[in-house]
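Trainee: take this sequence and fold it.
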Amino acid sequence: MAINDRDLVIEAAEAGAAIVRSHYGTSLTRFDKSGGDFATTADIEAERAILDVLRAARPDDVVVGEESGRTGTGGNGRMWLVDPLCGTLNYAVRNMLVSVNVALRTGTQVVVAASADPFSNEVFWTDGAGSNVRREGVDERLVPSAGSRLVDVNLDPPFPNEPGFQAARLLADKGFVEQFRPRVVSTTLAVAWVAAGRRAAYVTDGHQHDSVHFAAGIALCQAAGCVVTGIDGQPLDTGAGGLVIAADEQTHAALLTLVANQRAGAA
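Mentor: Have a look, this model is predicted:
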């Protein structure tokens, strides 16, 4: 019997996570990319494992991988977005904070997505009807919560909204530290953690349209009931771009106020 898209996205993410685990702590060959970025043997092989799973089940779909680019002729409106190892620099220095992200966009919507933590053996997944975490074959519903007050701020480039907005400036803002506690994980695993109630919010600059890094996490958070907008509160993929994901409206509104204050101060 043919595998459905929900099970396929989980299987693909788990295949990538298995490769990432197997290479952890080994001597890794680095492959330089632009802007000082790089991939490792683990990135390349994890992406290959994910693509093998997807190609075997959906040979007619387009796949966009961070390392291999776009493959497949498409024509059916289905596109897989694959980030085989989000947090490569963490991983390269033997920091276990990484994720493996796979998402399927049909038309304009991401319909299934998974973000796997290779070291906790957790897979955060959504089929659009809700978001769950799978541990040892058992699924648990994700419930966002702002109770921790922990806000993850992505400090990695690009920064298209400089100088009006700089994510790093949030960390020194008196209004921010009065309400929240900053965290910098440097992987989109932290986006899934907002859906799971392990973070109150996540903030980043940059353009997120069809992002292999963010598509899975955004879909998880939307399906879990988080508030998800661009950096100025606008609909995603419009305006200035960026991303503010919050567990609830109050947290989201507070972060938008901080962003607006920063822009006003730079004017």
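Trainee: drop to CA atoms for contacts and neighbour counts, all remaining ones
Mentor: Noted.
Trainee: quick one: residues contacting Ala114.
Mentor: Taking Cα atoms under 8 Å, 6 or more residues apart in numbering as the contact definition, Ala114 lies against 9-10, 13, 100-103, 123-126, 216-217, 220.
Trainee: distance-wise, check it relative to Arg105.
Mentor: 12 Å (Cα to Cα, to the nearest Å).
Trainee: give me the buried positions along stretch 106-120.
Mentor: 110-118 (16 or more other Cα atoms under 10 Å).
Trainee: just the endpoints, please. Distance across it?
Mentor: 30 Å.
Trainee: the closest residue in space to Gly130 that isn't next to it in sequence: what secondary structure?
Mentor: Nearest non-adjacent residue to Gly130, counting by Cα to Cα, 6 or more residues apart in numbering: Ala223, 4.7 Å away. Three-state assignment for Ala223 (DSSP: H, G, I helix; E, B strand; the rest coil): helix.
Trainee: I'd say Ala223 and Phe124 touch.
Mentor: No. Ala223 is not in contact with Phe124 according to Cα atoms under 8 Å; the separation is 11.6 Å.
Trainee: those two: who's more crowded?
Mentor: Neighbour totals were compared for Ala223 and Phe124, and Phe124 leads with 30 against 21 (other Cα atoms under 10 Å).
Trainee: show me the contacts of Ala114 that map onto helices.
Mentor: Among the contacts of Ala114, the ones falling in helices (DSSP state H) are 9-10, 13, 216-217, 220.
Trainee: format those residues as TSV; extra columns: neighbour count and distance to Thr257.
Mentor: TSV is the format used below for the ones in helices among the contacts of Ala114 (neighbours: other Cα atoms under 10 Å; distance: Cα to Cα, whole Å):
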residue	neighbour count	distance to Thr257
Val9	27	36
Ile10	23	37
Ala13	32	36
Ala216	33	27
Gly217	29	23
Leu220	34	25
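Trainee: and which of the residues you listed is nearest Ala260?
Mentor: Nearest to Ala260 among those is Gly217, at 24.5 Å by Cα to Cα.
Trainee: I figured the closest one hits Tyr202, correct?
Mentor: No. Applying Cα under 8 Å as the test, Gly217 and Tyr202 come out as separate, 10.5 Å apart.
Trainee: to compare against the first, here's another:
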Amino acid sequence: MNNSINPNIQDLQLYLDIATEAVCSAGAILKSYWGKIKESDRNEKRPGDLVTIADKEAEAQVLAVIKRHFPDHSILAEESGAGGKTESKFLWAIDPLDGTTNFSHSYPFSAVSVGLLIDGIPSVGAIYDPFHDELFCGAIGLGATCDRKPIQVSTENELKHSLLVTGFAYDRTQTPDNNYAEFCHFTHITHGVRRGGAASVDLAYVACGRVDGYWERGLSIWDIAAGVVIVREAGGTVTAYDGGELDLKSGRILATNTHIHSEMITELAKVKPLQQTFPMSS
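Mentor: Predicted structure coming up:
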């Protein structure tokens, strides 16, 4: 593959095929560990941030697939960090098990997420939920699919009639910047807010119209790189909280069906942090 030219549709389809191979093969590993993770099998990288043997083996599988096909591409993986050739304009952002806490408790809301950034732009994404056997894919100009069938965002155009989804960062007990105030605010002015515990699946659900909007803070690039392109290709809008260009390194994201996007921006700007009524964990 010639990295000196912009990828065409055929290139993007190839990247998507490889991303799909990677998430599906890693998903098979997660299935093999399902219900078998014991307390002794999980560790905390940081307080509230778990890792298991399933994370590590699934990541090794994804890396093997990517490196076999694209040895000159850069890699940013949750467990092993940066790798590959740093000068490459291609960066694979890999979350081998998004929703580790869910997985370790046998709560079936997790996924493998593999996204490809080209010159910093989310361009290809594949998300596989092995517990519901759902594969979400998208690439610039190729549309978005669930199990290879086209998907679109919802048509709901009023925030008050919308169902939203969000999450809380692993360090929520150590920082007042924890999303609790926004959660309460949106819960009061919408049909409800769900908290799934896997950002990639949340974004996939926006893309296929199961929820109308999603916001979160404290995220990493590997959490959202795949989901961003899938939402956009399904007709959604993804920005910063204030509607500006999304900064993948900021940790904050707003993704909607487009119709309620401006309302969510307005409401997010209204929210003030909750007065601290309980001590932060030390």
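Trainee: where do the contact lists of Ala223 and Phe124 of structure 1 overlap?
Mentor: Joint contacts of Ala223 of structure 1 and Phe124 (Cα under 8 Å, 6+ apart) are Ser131.
Trainee: what helix or strand is Leu219 of structure 2 located in?
Mentor: For Leu219 of structure 2, there is no host helix or strand (DSSP states H and E).
Trainee: sorry, back to before: which residues sit in contact with the residue nearest to Gly130 of structure 1?
Mentor: Ala223 of structure 1 sits next to 126, 128-131 when contact means Cα under 8 Å, 6+ apart.
Trainee: among those, which are in strands?
Mentor: Secondary structure from DSSP state E places 126, 131 of the contacts of Ala223 of structure 1 in strands.
Trainee: of the contacts of Ala223 of structure 1, keep whichever come out buried.
Mentor: For these, buried by 16+ other Cα under 10 Å: 126, 128, 130-131.
Trainee: ranges for the helices of the stretch 101-250 of structure 1?
Mentor: Counting by DSSP state H, counting those that start in this stretch, the stretch 101-250 of structure 1 has helices at residues 167-170, 174-179, 189-195, 215-224, 249-266.
Trainee: which bit of structure 2 covers the first one?
Mentor: Read it as helix 167-170 of structure 1. Counting by TM-score structural alignment, helix 167-170 of structure 1 pairs with residues 179-182 of structure 2.
Trainee: tell me how many other residues surround the counterpart of Glu21 of structure 2 in structure 1.
Mentor: Matched to structure 1 by TM-score structural alignment, Glu21 of structure 2 sits across from Glu11. Around Glu11 of structure 1 there are 19 other residues, counting by other Cα under 10 Å.
Trainee: tell me which of the helices of the stretch 101-250 of structure 1 approaches Asn76 of structure 1 most closely.
Mentor: The nearest among those, by Cα to Cα, is helix 215-224 at 19.4 Å.
Trainee: next, the mean deviation of that closest one compared to structure 2.
Mentor: Mean deviation of helix 215-224 of structure 1 relative to structure 2 after superposition (mean Cα distance after the TM-score superposition for structure 1): 1.1 Å.
Trainee: overlap in contacts of Gly217 and Tyr202 of structure 1?
Mentor: With Cα under 8 Å, 6+ apart, Gly217 of structure 1 and Tyr202 have common neighbours Val191.
Trainee: re earlier: what separation is there between the residue nearest to Gly130 of structure 1 and Leu142 of structure 1?
Mentor: For Ala223 of structure 1, the distance to Leu142 of structure 1 - Cα to Cα - is 9 Å.
Trainee: identify the contacts common to these two.
Mentor: In contact with both Ala223 of structure 1 and Leu142: 130-131, using Cα under 8 Å, 6+ apart.
Trainee: which residue lines up with Trp92 of structure 2 in structure 1?
Mentor: Checking TM-score structural alignment: Trp92 of structure 2 goes with Trp80.
Trainee: please apply the same query to Thr237 of structure 2.
Mentor: Using TM-score structural alignment, Thr237 of structure 2 sits opposite Val227 in structure 1.
Trainee: tell me how many other residues crowd the closest residue to its match other than its chain neighbours.
Mentor: Among residues not flanking Val227 of structure 1 along the chain, Ala246 sits closest, at 5.2 Å (Cα to Cα, 6+ apart). By the measure other Cα under 10 Å, the count of residues near Ala246 of structure 1 is 31.
Trainee: now do Asp60 of structure 1
Mentor: Residues near Asp60 of structure 1, counting by other Cα under 10 Å: 16.
Trainee: what about it, helix or strand, and which?
Mentor: Using DSSP H and E, no helix or strand contains Asp60 of structure 1.
Trainee: got a list of what it touches?
Mentor: Applying Cα under 8 Å, 6+ apart, the residues near Asp60 of structure 1 are 72-74, 76.
Trainee: quick one: map it onto structure 2.
Mentor: Taking TM-score structural alignment, the alignment pairs Asp60 of structure 1 with Asp72 from structure 2.
Trainee: next one: its match relative to Val201 of structure 2, how far apart?
Mentor: Note on Asp72 of structure 2: its distance to Val201 of structure 2, by Cα to Cα, is 29 Å.
Trainee: over to Gly125 of structure 2?
Mentor: Relative to Val201 of structure 2, and taking Cα to Cα, Gly125 of structure 2 is found at 12 Å.
Trainee: then Ile53 of structure 2?
Mentor: Distance from Ile53 of structure 2 to Val201 of structure 2, by Cα to Cα: 21 Å.
Trainee: thanks a lot, catch you later.
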